[in-house]
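>>> below are the sequence and a predicted model; questions follow.
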Amino acid sequence: MRKLTIQIFAAFALLFNSYSSNACTNFLVTKGASADGSTMITYAADSHYLFGELYFRPAAVYPSGTMMKIYEWDTGKYLGEIPQASQTYSVVGNMNEYQVAIGETTYGGREELQDSTGLIDYGSLMYIALQRSKSAREAIKVMAELVEKYGYYSSGESFSVADKNEVWIFEMIGKGVDLKVDRKTKKTYNANRGAVWVAIRIPDGYVSGHANQARITTFPLENMKTSISSKNLDKIFDPNIEVVYAHDVISFARKKGYFNGKDEEFSFSDTYAPVDFGGARFCEMRVWSFFKEINKDMWKYFDYAKGHNLKNRMPLYIKPDRKLSVRDMMDFMRDHLEGTELDMSKDEGAGPHALPYRWRPLTWKYEGKTYFNERATATQQTGFSFVAQMRSWLPDAVGGIFWFSVDDAASTVYFPVYCSVTSVPEAYAEGRGDMLTYCDDCAFWVFNKVSNFAYLRYDLMIQDIKKVQNELETRFISQTDIVDKTALELINNGNKDEAISFLTDYTVNTGNYVVARWEKLFQFLLMKFMDGNVKQEDGKGGLKYNKYNYCPAHVDNPDYPDWWKKNLIEETGDKLLYKSEGGGH
């Protein structure tokens, strides 16, 4: 995510630096691959500039002639305006009332293909499509038509587009700028307006993922019964269609000199965003780390993910060895490359307290050479993340659950937001704070207090964080059945509005409770770990006093690991050696 064009042909070091801002992760799960028959997509919106909050746009009806202003999601820059739809649907976060959900990751691609004259950026593309679509297929159609008509402002983008029945990966890049003057109006226009793109339905029973590297390679063309080009875009609603692509996705590449092979050999990624070392190590590595947890054969692509064998590309989608649950998807979003030689908590960069994070820049130089830090799925600069769960066997008002969180996925809490809600928890609502405006009860700031404090003594504090995290998420997941049944009973009795009111109250109360509980956790951590000490717990959720009930019971001072002591001694020699004669403490 976060708009930054990857300079494919730039110098090696500059290429590395471009990836430092490309930072989102999406995992996609089809009905047949999930434990309960739901579809799921995950999304981490990672950015050093994005404030985590829960967006909400109620359904609305607009009079003819109403215009919609377009602002770039990344920067707030005004891009222009387009006609508003006569009817829009309710959207909470990245899911609408019809259980359509969309996520994204930016891959950048060829720098010269970004269109500075376009009106629609990738963020606007997602949220407009959610307001105008009742299915994943309709969302793809809306997105394709928007960029065709108004131009695509952003760089290369991968989208996850899902509904209660299907999951699609949709990759797009602009066509650059070719300014012409209209003979009649004398106005300047971009003759290359629009985008080239490919959308592929993930087969049922399979999973996919993308993380800032274009992943679609070859695909079946229109002479196949399962594939159509944008010239026949209305046929996208044919359930037999599994691939849709821009009619000029290949011819445009030929025109630009990017491709000269046979049509059936055309690869979208290899043409518009070739994978390189950074694309593999920083981006594909996150997809591989997800895949390897659910398919034992994925270790044969480890060299590729490390950037060492780029011809051995991973498949776009795989069949998991087991069915996946909502809890699984939450856990996959918390990955730090554990279980591999790249585990960020195991090398010296983790410090004595096993911190699985490295502060930016992502790449750095030493004695004329360029080095890098790993880029795992869980990262400190997450604005928000979610697990979108869509369930076809329930009415839309009950079926869609948008499991939402803010800040670092490893130390956050996902709470349930039903897609039919009419308001959101105050602590997560837009406008209560921003990256430069602190507020005591904003979810984003409360969660950042906990995570940033924990980074100081991660090995110890994360244990207390995980305990409360697991307690809350286990409770919310276990409550889902009774909440569903209560709302469903109301709907079946003809009280849909009452059901939606019930689901809204549940969502709002749950979200606000999470933030209040996390504030209590911060207070507990501050008292327990203040000044490097570790105070004893009393077994009742508090901290233990001494036998006189006057001051804390004996505090612990955990020792540093031997490897850290050894390195320190090698660096300082005898400077810190304790000498008993004449010495003191």
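All right, it came through fine.
>>> from here on, contacts and neighbour counts on C-alpha atoms
Noted.
>>> can you list the buried residues in stretch 553-569?
Ala553 (16 or more other C-alpha atoms under 10 Å).
>>> do the same with stretch 14-34
Under the neighbour-count criterion of 16+ other C-alpha under 10 Å, stretch 14-34 has 15-34 buried.
>>> just the endpoints, please. Distance across it?
The straight-line separation of the ends of stretch 14-34 (C-alpha to C-alpha, to the nearest Å) is 40 Å.
>>> run the chain-centre distance for that stretch.
Offset of stretch 14-34 from its chain centre (C-alpha atoms, centre = their mean, to the nearest Å): 7 Å.
>>> ditto for stretch 267-285
With C-alpha atoms, centre = their mean, you get 18 Å for stretch 267-285.
>>> re the thing from before, next step: the buried residues of stretch 14-34 restricted to helices.
Under the assignment DSSP state H, these contribute Leu15, Phe16, Asn17, Ser18, Tyr19 to helices.
>>> let me see the contact set for the third one.
Which is Asn17. Contact analysis of Asn17 by C-alpha atoms under 8 Å, 6 or more residues apart in numbering lists Pro361, Leu362, Thr363.
>>> one more: Ala273?
Residues counted as contacts of Ala273 (C-alpha under 8 Å, 6+ apart) are Ile8, Tyr107, Gly108, Gly109, Arg110, Gly156, Gln213, Ala214.
>>> would CSV of these with secondary structure be doable?
Shown next, in CSV, are these (DSSP: H, G, I helix; E, B strand; the rest coil):
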residue, secondary structure
Ile8, coil
Tyr107, strand
Gly108, strand
Gly109, coil
Arg110, coil
Gly156, strand
Gln213, coil
Ala214, coil
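>>> pretty sure Ile477 is in a strand, no?
No. Ile477 sits outside any strand when classified using three-state DSSP, being helix.
>>> check it against this one:
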Amino acid sequence: MDRRIDPPFWSQPPTRRTPVKHLVSFLLVFLLAAPSALACTTTITGKDASADGSVLVSHSDDGLSDARMVYVPPMDHKPGSKRAVFYSHDALGFKPEWGGTETQRLVTDTRGPGYTNPKLAQSVPLGYIPQVAHTYGYFDANYGLVNEHGLAIGECTDKAKVHPQPDPDKRIFYSAELSRVALERCTTAREAVELMGQLIEQYGYYGTGETLLVADKDEGWVFEMCGYDMEGAGGVWVAQRVPDDGFFVAANEFRIRKIRKDAPDMLYSKNVFDIARKKGWWKPADGALDWAKTYSGGEFHHPYYSLRRVWRAQSLVAPSLKLPAWVDGPFTTAYPFAITPDQKLDVEDIAAIHRDNYEGTEFDLTKGLAAGPFGNPNRFEGHGEAVSDGSLSSVKGAFERPLNIYRCVYSYVTQCRGTMPAGIGTVIWFAPDRPATAVLMPFYAGALNLPESVQTADALVYNEKSMWTAFNYVANYAMLKYSYMIKDIHALRDTFEAAALGGQKELEAKAAALWNDGKEHEAQALLTEYSDKNAAKVLAAWWELSHDLYIKYNDGYVNTKGDLGEPVFYPAWWLKKVDYPDGPLHYEKSAN
């Protein structure tokens, strides 16, 4: 397979400098916009830690941005072709000079029908790299997800010490485009890590620090990267293999610690030690270079913004470890790089992690005055998630940051199994919008396309043909009476997930029989049709659910046949907190 990287061949953007007409909008966006995926959580489960021997990769993309999962087909390219590298909104916020829109990450004719939009201006490349003769088909979102050969990727944003701006002459890659090039050209996790590392070293890196989880049917790697100088032309990176019996989680802070030279389970950029020494961030006398401590800026926003999620995820899969919820600082060693689960994990276990609101712990977001009378776990951040750490309140403080968050645009769990051909053995269980109120729907890596409903989404457009709109609509409505409505939502969600998980073995057996009989296209068509029909049923059922919730909980009552207008009052504890006992019970003014 041709993965070569020739010397840089740079594009000539429309102008080398930002056009004057964009200056005002550029400055406004720079000051006010935040990277759209600044709060992701991502996990890897090794093949010996999973219930079915698969390597599991998961990711929740936590920023109100582009919610589409797009199918990018395999393509053949003429000799001498160049591959455009586009700016990613997730790096440093939306920058209009590089095209796209606030809700549409790419507009280009070079990545298949999913990104073609004649009504919008084309995205402007930051630069080009040499194209290969053939690129693989894959599912794409704000980051590449999974390709036809069973290579899967997860992601989270990290706070580095330096977040350089893109520069066509020096820095053209962010993790999003790195992940896509890897899916286009690679079939194994290690191959993908090595390729992305080469691209950083040759073409430069901009934006925030990043963690990409890269997995295939055999192994999973944690690949972390960042810039090191606002005007520098390169980047630094390190990768560590997750043990086969291990579970790994990252939540917006670098998780790789000491770099062990020549260790078989570690890879790193050749400049990682020299840069740290030149910057004065580390010296050999300090001992082994601690990657996170050397190159990280710690946690975003406030203490435990990241660490609480790491604690919770590890505690859910290995409660026997009795990990401490409180630690001595952002670079604690209390939470190991990887842990061995108490019991082997499956897709539902991993999904439950992303759906968690700290229920049953001292941090339970369904409890207390902030949850209101009906246990709403959602806590709006007041712009606290912005890079600038701007706030919309003069009151200093913070809420706990959960694994399940209101501004998640999608989450998924990818199963990578080696017991079948990759197109069948690799399946992504994709859930638009926030994890706790969405349905995991299976889409196979060998599919010929994706349903239009999951390839259509725009946070600024109400569209009943969009799966994301349906889930987001119900999730927002549920906040009116969460403890009641969440039961209705989960009942329908569980019905669909049980059917999909329960029918998985039979469906895959039929597809494998066709595949092994030389009828690969028929097998792909079977899987594609199944996912299409399942998605159509989910979409129709979710809109019907929205109507049912409206009727059932209209005007604060519980309305059912034979019992219209059943009163639902507030709990006593909440009434006392909001001074209900001091209400107008007498004609005289209260002494309070």
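Sure thing, it's come through. This one's a predicted model, so the numbers in the text were calculated from it and none came from an experiment.
>>> between the contacts of Asn17 of the first structure, which is closest to Ser420 of the first structure?
Comparing those against Ser420 of the first structure with C-alpha to C-alpha places Leu362 closest, at 39.8 Å.
>>> relative to Arg281 of the first structure, how far out is the closest one?
From Leu362 of the first structure across to Arg281 of the first structure, the span is 12 Å (C-alpha to C-alpha).
>>> and the residue mapped onto Ile465 of the first structure from the second structure, what element?
In the second structure, Ile465 of the first structure lines up with Ile489, judged by TM-score structural alignment. If you go by DSSP states H and E, Ile489 of the second structure is part of helix 482-502.
>>> please apply the same query to Met126 of the first structure.
Applying DSSP H and E as the criterion places Met126 of the first structure in helix 122-132.
>>> neighbours around Leu31 of the second structure, how many?
Neighbours of Leu31 of the second structure under the rule other C-alpha atoms under 10 Å: 14.
>>> and for Ile140 of the first structure?
Ile140 of the first structure: 26 neighbours (other C-alpha under 10 Å).
>>> in three-state terms, label it for me.
helix.
>>> for stretch 121-133 of the first structure, which outside residues touch it?
With C-alpha under 8 Å, 6+ apart, stretch 121-133 of the first structure has contacts from 59, 70-74, 85, 87-91, 94-96, 100-103, 139-140, 142-143, 146, 152-154, 157.
>>> which part of the first structure matches the helix ranked longest in the second structure?
If you go by DSSP H, the second structure has its longest helix at helix 520-552. Alignment note (TM-score structural alignment): helix 520-552 of the second structure is matched to residues 496-528 of the first structure.
>>> run the chain-centre distance for the matching stretch.
Distance, stretch centre to chain centre, for stretch 496-528 of the first structure: 22 Å (C-alpha atoms, centre = their mean).
>>> ok, average deviation of it from the second structure?
Following the fit onto the second structure, the mean deviation recorded for stretch 496-528 of the first structure is 1.0 Å by mean C-alpha distance after the TM-score superposition for the first structure.
>>> one step back: just give me the closest of the contacts of Asn17 of the first structure to Glu374 of the first structure.
Closest to Glu374 of the first structure, out of all of the contacts of Asn17 of the first structure and judged by C-alpha to C-alpha, is Leu362, at 7.7 Å.
>>> hey, where'd the strands end up in the stretch 201-350 of the first structure?
Taking DSSP state E, counting those that start in this stretch as the criterion, the stretch 201-350 of the first structure contains strands spanning 207-210, 227-229, 243-245, 317-318.
>>> can I get those strands in JSON lines with distance to Ala516 of the first structure?
What follows is the strands of the stretch 201-350 of the first structure, written out as JSON lines (distance: least, C-alpha to C-alpha, whole Å):
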{"stretch": "strand 207-210", "distance to Ala516 of the first structure": "34"}
{"stretch": "strand 227-229", "distance to Ala516 of the first structure": "50"}
{"stretch": "strand 243-245", "distance to Ala516 of the first structure": "46"}
{"stretch": "strand 317-318", "distance to Ala516 of the first structure": "40"}
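>>> so for Lys485 of the first structure, which of those strands sits nearest?
Of all those, strand 207-210 sits nearest to Lys485 of the first structure, with 28.8 Å by C-alpha to C-alpha.
>>> can you tell me the closest non-neighbouring residue to the match of Ile465 of the first structure?
Thr437 (6.6 Å; C-alpha to C-alpha, 6 or more residues apart in numbering).
>>> what sits against Phe219 of the first structure?
Val243, Glu264, Phe266, Ser267.
>>> map it across to the second structure for me.
Taking TM-score structural alignment, Phe219 of the first structure has Ile259 as its aligned residue in the second structure.
>>> same thing with Trp393 of the first structure?
Counting by TM-score structural alignment, Trp393 of the first structure corresponds to Thr419 in the second structure.
>>> that match: how many residues sit nearby?
Neighbour count of Thr419 of the second structure, defined by other C-alpha under 10 Å: 13.
>>> from Glu508 of the second structure, how far off is it?
Thr419 of the second structure sits 11 Å away from Glu508 of the second structure, going by C-alpha to C-alpha.
>>> again, but for Ile424 of the second structure
Going from Ile424 of the second structure to Glu508 of the second structure by C-alpha to C-alpha gives 7 Å.
>>> looking at these two, which is more packed in?
Per other C-alpha under 10 Å, whichever of Ile424 of the second structure and Glu508 has more neighbours is Ile424, with 28 against 18.
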